[in-house]
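Colleague: Provided below are the primary sequence and the corresponding predicted coordinates.
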Amino acid sequence: MTPPTTLPDTPARDLGAGEPGARFLDLAAAEWIKLRSLRSTWTAYGATALAVIAFNAGTAYDTYSYWPARSAAERDEFVRNGIPLQEAFTANAAVVMMLALVAVGAVTILGEYGTGTIRTTFAAVPARRSVMAAKAAVLAAVTTAFGAVVAGASFALTQAILGARDAGVPISHPGALALVLASALLAPVCALTGMAIGSVIRRTAATMTVSVVVVLVLPLVFSDDRHWSAVAGHATLYQAWLRLAEAGLPPTAYPWTAAGAWTVYAVWAGAATALAVTGVHRRDQ
């Protein structure tokens, strides 16, 4: 009788060992599909765009309507004092964009935590940092395009309205390009800030409250009366936008440079992305 043959002992193979990990471009494509499939997302973007452009165009049209009532001296000083740029993207429009985009950024992550689909995402791709980095990249790209369209459309429309009274300025006018860039980039920076706050707090009401305090209340608390207060105020997004966007700013006791304001933009965007990407890796679901 032949003895039974025995197979050599071999370690069990991991069925998934030969499968390549998800590439970053694949993760970004998946996040883009999630984003574009939500009708509420495009509704929010559309409503925000209409509100911002309406604020700016309404201000320019008000100037157009009452232009004949201005004196010759006031008309001569209109462009010289930088009023066309102030009406191209008003402070009210900037506040609307900031509040709306910080909410959009927060919902990007809060929606998945609220429905529990974030667990499915992390089960499919355990590399949480890569997932969050892809979310941040897609959010930044979409909101940058959104900001560019809104800021560009606002500038073109307002200057066309003012141009009917010979009061508009071209994009080559000193400070005009900086205004458009600062207003456009305000959108992605606020969106990334909202995403970071949402990834840390993970509760809708608390996230929205903290977001409003961070982007709107804090800039109003600090003043230029004292050095520490001026420096703290300069570190906020709203005051950075004011420094970059408003022409003819009155002199202050503690002035700062446009380079400093751009640095504030970069630091906020970088810190928000780092917080969203690293924070999710350290917390349980």
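Modeller: Done, it's in. Numbers count the residues shown, from 1 in each chain.

Colleague: hey, let's count contacts and neighbours off CA atoms from now on
Modeller: Will do.

Colleague: these two touch, right, A261 and G233?
Modeller: No. Here A261 does not reach G233: they are 11.0 Å apart, not a contact under C-alpha atoms under 8 Å.

Colleague: another one to put next to it:
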Amino acid sequence: MTLVVNTEPVRLRQLFAAEWIKLWSLRSTAWVLGLGALTVLGINVNAAVSNADRLAQQSAQPPERPGVAARPEMVFDPLHTAFVDPAWQLLMVLAAAVGGAAVFGEYASGLIRTTFAAVPDRRAVVVAKVLVVSAVLLVFGAVVSGASFGLTQWVLRDHGGLSPGDPGALRAMTAGALLAPLCALVGMAVGAVVRHAAGSVGAVVALLLLLPALFQGERHRWVKEIGNAMPLSAWRRLVLNPDRAHDLGKHPLTVTEAWVVYGAWAAAAVALAAWVAGRRDV
């Protein structure tokens, strides 16, 4: 019997197909993305319904009478309703977990040895993972961002709801869509370094959510600048309604700087994942 060995180099298209199969062969991927999208949308729509009820009650209150103090009007931003912090922080963790699982899952199961034996060019494997995971999470982020904006503004249609053409709306939806692949890339980098499920998720939560909370003070500029360099701070600036951007405190983050933060974190995450894969043993 003659053993035939295929010596042709693996093509990038084949790597894409392999990474696509690996990603969707994990049942957790579909469950996390599906339930995560519904949860994020549910939180935002619930906020919109609550605001709509309060605004309706405010408009229905009887006219002011002499000697009776008027109720303070509700300060309301319809754009913020589509991008409620807890919902999108949850999305950040879920996206990072999916990205991390694409890496630490192979190390935990030992499949990474087979992968690197079939494809000695480890950086090509990382590139394929990055492109596949980024594409999937970009679609996920775009669907969630667009649906969140559309549903919340429909609920608020009688109370100043916005359209995609209003100032800041398209920028906010774009920032929401890109937040998912950005966090997935960060998760991949952390997964490549930690190589453990619980450790990776814990490190991602600390990096993306807890660390920014430590650098929110305005007393020292260096503290605020570190906080400004975090993805969460950049996202908050990008989804901010331009009508509310007149008072941002000391050392504010500009829109351009926020986009730079997005790009810098994505590039650093990819570079770290590629470097670790090429240097560390499996």
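Modeller: Cool, the structure landed. Predicted, not measured: the structure shown is a model, and the values here were computed from it.

Colleague: now what about the TM-score between them?
Modeller: Once superposed, chain against chain, the TM-score is 0.89 (TM-score structural alignment, normalised by the length of the second structure); 264 aligned residues with a C-alpha RMSD of 1.7 Å.

Colleague: which of A261 and G233 of the first structure has more neighbours?
Modeller: A261 (23 against 20; other C-alpha atoms under 10 Å).

Colleague: alignment lookup: that one to the second structure.
Modeller: By TM-score structural alignment, A261 of the first structure lines up with A258 in the second structure.

Colleague: nearest residue to its match other than its sequence neighbours?
Modeller: Closest residue in space to A258 of the second structure, ignoring its immediate chain neighbours: A234 at 4.4 Å, by C-alpha to C-alpha, 6 or more residues apart in numbering.

Colleague: measure that neighbour to V103 of the second structure for me?
Modeller: Here the criterion is C-alpha to C-alpha, to the nearest Å. By it, A234 of the second structure lies 26 Å from V103 of the second structure.

Colleague: between the two, tell me which one has more neighbours.
Modeller: V103 (27 against 24).

Colleague: who are the contact partners of that one?
Modeller: For V103 of the second structure, the contact set (C-alpha atoms under 8 Å, 6 or more residues apart in numbering) comprises M188, G191, A192, R195.

Colleague: so where is the helix or strand hosting the second one in the first structure?
Modeller: The secondary structure element spanning G191 of the second structure is helix 169-194 (assigned by DSSP states H and E). Counting by TM-score structural alignment, helix 169-194 of the second structure falls onto residues 176-201 of the first structure.

Colleague: buried ones in the matching stretch, by neighbour count?
Modeller: Neighbour-count burial for stretch 176-201 of the first structure, with 16 or more other C-alpha atoms under 10 Å as criterion, is recorded at 176-199.

Colleague: that one vs the second structure, mean deviation?
Modeller: Once fitted to the second structure, stretch 176-201 of the first structure is off its aligned match by 0.5 Å on average (mean C-alpha distance after the TM-score superposition for the first structure).

Colleague: what about the nearest residue to Q159 of the first structure once chain neighbours are set aside, distance to A93 of the first structure?
Modeller: Ranked by C-alpha to C-alpha, 6+ apart and with sequence neighbours excluded, the top spatial neighbour of Q159 of the first structure is G168, at 4.6 Å. Per C-alpha to C-alpha, G168 of the first structure is found 19 Å from A93 of the first structure.
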